[in-house]
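> One predicted model, sequence on top.
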Amino acid sequence: MKITLTAMILVTIIMTIFSITILISKKTTMSREKNSPFECGFSNMSSARKPFSSHFFMIGILFLIFDIEISIILPLTNTSMTNMTEWLISSMMTMMILIAGLVNEWKTGMLEWTK
């Protein structure tokens, strides 16, 4: 009974504070300037919903993929592997995967800037 009474009092206090904050907030009707994205105080020159080239998006994705691949390759050069053949096999496998991916992207035409 005591827990139920305490829970009801807490819910009442929370709802009261919530109602007071809604009543005293200075929310006014939104103007065109307040609804526009922030552009250093200047009015919008054009629509923010311009279409962009999907080819540019794919070039960006390729850049991220190669960037991650470089982060995989770099630790191979500074490794503490004692067995030289193990290091050689792992680095060659990584390079072959990278070269196969590059050849595939080249064959599908993903690396061409103009279409």
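Ah, there it is. Numbering: from 1, shown residues only.

> From now on I want contacts and neighbour counts done on CA atoms only, so please keep to that.
OK.

> What segments of the protein are helices?
2-24, 32-35, 54-77, 84-107 (DSSP state H).

> Could you export those helices as JSON lines, including distance to A48 and mean neighbour count?
Formatted as JSON lines, the helices of the chain follow (distance: least, C-alpha to C-alpha, whole Å; neighbours: other C-alpha atoms under 10 Å):
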{"stretch": "helix 2-24", "distance to A48": "32", "mean neighbour count": "11"}
{"stretch": "helix 32-35", "distance to A48": "12", "mean neighbour count": "10"}
{"stretch": "helix 54-77", "distance to A48": "17", "mean neighbour count": "13"}
{"stretch": "helix 84-107", "distance to A48": "31", "mean neighbour count": "13"}
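
> hold the first one in mind and look at this next one:
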Amino acid sequence: MTYAADYYATYSVVGLLAVLGVLFVAVAFGAGRLLRPVVPTPEKLLTYECGVDPVGEGWAHTQVRYYVYAFLYVIFAVDSIFLFPWATIFAAPGYGATTLVEMFVFLGFLAVGLLYAYKKGVLAWM
């Protein structure tokens, strides 16, 4: 067997696994559709909202401010995830000064982002 045949044989295994995965999901959805009871009633067709019957229109206005808070949370969550590996590398010999400078650069970028959000008035709770 040549090198090219081994190379393509590896991809055929990956392709076979992908086809089997898609087939498994299709069979599961098909079995669910065949086995589930279908008894539509007016109550089942209503929009469910925390156990309360819906009143009025289905659309509600949401302030963009909440998305900005969520975005800021994600930024600082990524920051905390980055701090843990940094703390383990910082203790290793020969990496102290380099990792310290890298961390201050990273925290500087975060501080600039936080300052920008503060200047725009995003952090003012209303």
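Everything's here; your move. Keep in mind it's a predicted model, so treat the numbers as computed, not measured.

> TM-score them against each other, please.
Superposed pair, TM-score by TM-score structural alignment, normalised by the length of structure 1: 0.61. Supporting alignment: 92 aligned residues with a C-alpha RMSD of 2.9 Å.

> Endpoint to endpoint, stretch 19-38 of structure 1 covers what distance?
31 Å (C-alpha to C-alpha, to the nearest Å).

> sorry, back to before: between the helices of structure 1, which one is closest to M45 of structure 1.
Among the helices of structure 1, the nearest to M45 of structure 1 by C-alpha to C-alpha is helix 32-35 (12.7 Å).

> Which residue in structure 2 aligns with S71 of structure 1?
Correspondence of S71 of structure 1 to structure 2, assessed by TM-score structural alignment: I81.

> Would you mind measuring from that match to P40 of structure 2?
47 Å.

> Check V112 of structure 2 too.
Distance, V112 of structure 2 to P40 of structure 2, using C-alpha to C-alpha: 55 Å.

> again, but for P93 of structure 2
Distance of P93 of structure 2 to P40 of structure 2, given as C-alpha to C-alpha: 67 Å.

> cool, and F71 of structure 2?
40 Å.

> and if you look at M103 of structure 2?
From M103 of structure 2 to P40 of structure 2 the distance is 58 Å (C-alpha to C-alpha).

> okay, now the equivalent of T47 of structure 2 over in structure 1: neighbour count?
Counting by TM-score structural alignment, T47 of structure 2 lines up with P37 in structure 1. Neighbours of P37 of structure 1 under the rule other C-alpha atoms under 10 Å: 13.

> Great, nothing more from me.
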